[in-house]
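1. sequence and predicted structure are below.
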Amino acid sequence: MKFRLNRNESKQQRSLTPWEEYQAQAAEQRKRANAPKWIHKARRIGDKLPRLKHQRNRKLIRRLAILLTSFTVVILAMVYLLSPLSHFQTVTVTGAQALSAKQVETATRVRTGDSIFQVVGHEQQLARRAVKRNSRLKAVSIAFRQPNKVTVHVTEFATAGYVMKQNRYYEVLENGVVSQQSVDQPKSGTPVYGQFKKAQTLHQMILQYAKLDSEIKSSISEIQDSPTKQNPNRIHLFMNDGNEVYASIPNFAKKMAFYPSIAGKMKAKGVVNLEVGAYSYAFKK
């Protein structure tokens, strides 16, 4: 009889009613709620430990990757800086006529063997300084060519003529600058300036001359300052074709453009006056 009761009890335990299951769950929750706090904390920490370990491993791997990458970059940079690739192998100068390649390199401070980092990113600054260092340079452009080549293209101020001082000829550029170096004979195709007592007057004359066409420039042999009371800006020109010209400095370039057509109509060598209007007359015999 006792054996049957146990069997019945086990059957009742295995098949609980919904109300009994609810009561059992509620009892279990009360038991957990009444449990010490350190037990709950230990459970929460235990749940978080695998996740914390994973996060720590990820951070460690990330830091190691950053350190290795930085170290590799530093090593490669040092190797590059010490290698010939970081220095200019060739410096090519183009556009220079009167200046030598060495003079251009001195003005630009760009030479073979220099570090690439002295130029890359500083091209415009170096070009501006070069123009200031050498008065003959009109414009400079610096172009880096990978891997270690650089091209320097220059535009020079043309020769506007020569000024005679103490039986020596000093070159004058189209920007009005007079060279400090003298020559025995002036270069053909450029005029000689004479009788100019004021540097400002000579400078204005040279700027006007620079505006002329190349054909008219090469036809002038000599330009003299020849002021009068009526015209303090008057100049006297001696042409290669044998004619002479009187003109005024302020409108010289504009008036001189008519000279070829006027000279072509002249039947004999003479004077072309461009001071007021434009007319010509033959030399007096």
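-> Sure thing, it's come through. Computed from a predicted structure; not experimentally measured.

2. CA atoms for contacts and neighbours, from now on please.
-> Will do.

3. what's the burial count for Met164?
-> Number of residues near Met164 (other CA atoms under 10 Å) recorded here: 16.

4. secondary structure element holding it?
-> strand 159-165 (DSSP states H and E).

5. how big is the angle separating the next helix or strand along the chain from that strand from strand 159-165?
-> Per DSSP H and E, the first helix or strand lying C-terminal to strand 159-165 is strand 168-173. Angle, strand 168-173 to strand 159-165, by axes from the mean of the first three to the mean of the last three CA atoms, to 10 degrees: 150 degrees.

6. re earlier: buried residues in the strand holding Met164?
-> By neighbour count on 16 or more other CA atoms under 10 Å, the buried set for strand 159-165 is 159-164.

7. identify the farthest-apart pair in those.
-> Taking CA to CA as the measure, those reach their widest spread between Thr159 and Met164, a distance of 14.6 Å.

8. counting contacts, what elements does the strand holding Met164 pack onto?
-> Using 3 or more CA pairs under 8 Å, 6 or more residues apart in numbering; DSSP states H and E, the elements in contact with strand 159-165 are strand 168-173, strand 192-194.

9. at 10 Å instead, please
-> Applying 3 or more CA pairs under 10 Å, 6 or more residues apart in numbering; DSSP states H and E, one finds that strand 159-165 makes contact with strand 168-173, strand 178-183, strand 192-194, helix 199-209, strand 220-225.

10. can you redo those as TSV with distance to Asn243 and mean neighbour count?
-> Below are the helices and strands packed on strand 159-165 laid out as TSV (distance: least, CA to CA, whole Å; neighbours: other CA atoms under 10 Å):
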stretch	distance to Asn243	mean neighbour count
strand 168-173	24	21
strand 178-183	27	14
strand 192-194	16	21
helix 199-209	18	18
strand 220-225	10	21
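
11. need these in CSV (columns: distance to Ala247).
-> Shown next, in CSV, are these (distance: least, CA to CA, whole Å):
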stretch, distance to Ala247
strand 168-173, 21
strand 178-183, 23
strand 192-194, 15
helix 199-209, 11
strand 220-225, 10
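
12. included below, for side-by-side comparison, is a second structure:
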Amino acid sequence: MGDRKVVSVHDRIPALREQRKKRANRRVILTISTFFLLIGIVVYFQSPLSHIRSIEVDGVVTGEEGEVTVKSGLTTGESIWAADLNSAESGVEELPYVMSASISRSFPTTLHIDVQERERVAYLEENGSFVPVYANGESMPDQSLDQLPGDAPILYGWEDKSQLDMFLSELEELEDGVANHISEVHPVNRDNDVLRLYMNDGIEVETYINNFAEYMSTYSLVAEELNSSEPGILHMKMSPYFETFANPEEEEENGEEEENTEA
């Protein structure tokens, strides 16, 4: 007890008062800061500071950035926080060549539209122009090409939309290695179920729409066994076989022999 220090109540009162004063000051500062923060938020939302000033589009190769922006329904000048981004994404995804769209806010006044495009799986030949066609069966006449494209097969003489959709579905299942070999596709009959293909390696192929992907899957292996200089048609069906064309000179000679015999 002799070593214990005794502090007078009168000595502690100033320290307690100072602590209470500091706590009171902190509360006042916090209250004032919150007040001005709320005012700032209200001013921000009510002023042009929160309006969209720019809309940036990424990932567009096939289409036009302006077209994507229009389909989104987003415009500069509206509140960046009031914009319905889900609805805007759905609008962009209505474009035939768009597989998916993602829109995000970039503080303070910019919106980013990221687009993932569908692949062009073929081109429809229409009056000398080539209309891109996508895996979902949609086409874009506005993006027609005047020059012969080389990145996908060209479809000639297609009139039956249901058969075209079936073919595109089969084409999408075909491996890229084989699909990239196809240069032209022509329906052979009125029903469009028999197809004549002209391949980039010079081989002429006949096959069906039904089971097209299955029948053409072995094309590369079969083509390796063929003499590309020999004229004929490769039938890619359940059991592939090569039909040789008759030599024109031989046909001429046979024709002359028949005429001499008849004479």
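-> Nice, I can see it. Small disclaimer: the values here were computed from a predicted structure and weren't measured.

13. can you give me the TM-score here?
-> TM-score for the superposed chains, counting by TM-score structural alignment, normalised by the length of the second structure: 0.69, backed by 213 aligned residues with a CA RMSD of 2.8 Å.

14. where does Ala213 of the second structure sit: helix, strand or coil?
-> helix (DSSP: H, G, I helix; E, B strand; the rest coil).

15. endpoints of stretch 188-207 of the second structure, how far apart?
-> With CA to CA, to the nearest Å as the measure, stretch 188-207 of the second structure spans 10 Å from end to end.

16. what do you get for stretch 114-124 of the first structure?
-> End-to-end for stretch 114-124 of the first structure, by CA to CA: 17 Å.

17. can you tell me which residues contact the residue nearest the centre of the first structure?
-> The first structure has Gln124 as the residue nearest its centroid, 2.5 Å off, counting by CA atoms, centre = their mean. Residues near Gln124 of the first structure by CA atoms under 10 Å, 6 or more residues apart in numbering: 130, 140-143.

18. of those residues, grab the buried ones for PyMOL.
-> In PyMOL syntax, the buried subset of the contacts of Gln124 of the first structure is picked out as below (16+ other CA under 10 Å):
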select buried, resi 130+140+141+142
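
19. now the contacts of Gln124 of the first structure as CSV including distance to Lys285 of the first structure and secondary structure?
-> CSV is the format used below for the contacts of Gln124 of the first structure (distance: CA to CA, whole Å; DSSP: H, G, I helix; E, B strand; the rest coil):
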residue, distance to Lys285 of the first structure, secondary structure
Ala130, 55, helix
Val140, 53, strand
Ser141, 56, strand
Ile142, 60, strand
Ala143, 62, strand
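
20. biggest separation within the contacts of Gln124 of the first structure, which pair?
-> Within the contacts of Gln124 of the first structure, Ala130 and Ala143 form the most distant pair, 14.4 Å apart (CA to CA).

21. re earlier: mind putting the buried residues of strand 159-165 of the first structure into JSON lines with distance to Thr190 of the first structure?
-> Shown next, in JSON lines, are the buried residues of strand 159-165 of the first structure (distance: CA to CA, whole Å):
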{"residue": "Thr159", "distance to Thr190 of the first structure": "7"}
{"residue": "Ala160", "distance to Thr190 of the first structure": "6"}
{"residue": "Gly161", "distance to Thr190 of the first structure": "5"}
{"residue": "Tyr162", "distance to Thr190 of the first structure": "7"}
{"residue": "Val163", "distance to Thr190 of the first structure": "11"}
{"residue": "Met164", "distance to Thr190 of the first structure": "13"}
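
22. you'd agree Gln181 of the first structure is up against Lys165?
-> No. At 11.4 Å, Gln181 of the first structure and Lys165 do not qualify as touching, with contact defined as CA atoms under 10 Å.

23. which secondary structure state does Trp158 of the second structure sit in?
-> coil.

24. that one -> the first structure?
-> Residue correspondence to the first structure (TM-score structural alignment): Trp158 of the second structure is matched to Phe196.

25. list just the nearest of the contacts of Gln124 of the first structure to Gln200 of the first structure.
-> Taking those together and measuring to Gln200 of the first structure by CA to CA, the closest member is Ala130, at 25.3 Å.

26. check contacts around that closest one.
-> Ala130 of the first structure is in contact with 104-110, 124, 137-141, 154, counting by CA under 10 Å, 6+ apart.

27. switch to 6 Å and redo it
-> 107-108 (CA atoms under 6 Å, 6 or more residues apart in numbering).

28. returning to what we had before: which residue packs closest to the match of Trp158 of the second structure, ignoring adjacent ones?
-> Asp225 (5.3 Å; CA to CA, 6 or more residues apart in numbering).

29. hang on, the one you found packs against Pro232?
-> No. Counting by CA atoms under 6 Å, Asp225 of the first structure stays clear of Pro232, with 9.2 Å between them.

30. aligned counterpart of the residue nearest to the centre of the first structure in the second structure, please.
-> Aligned by TM-score structural alignment, Gln124 of the first structure pairs with Asn86 of the second structure.

31. report the mean distance between the helix or strand that match falls within and its aligned residues in the first structure.
-> Taking DSSP H and E as the criterion, Asn86 of the second structure maps to helix 85-92. Comparison of helix 85-92 of the second structure with the first structure after fitting gives an average deviation of 2.1 Å (mean CA distance after the TM-score superposition for the first structure).

32. buried sites along that helix?
-> Using 16+ other CA under 10 Å as the test for burial, helix 85-92 of the second structure gives 85, 88-89, 91-92.

33. burial of Met236 of the second structure, as a residue count?
-> By other CA under 10 Å, the residues close to Met236 of the second structure number 21.
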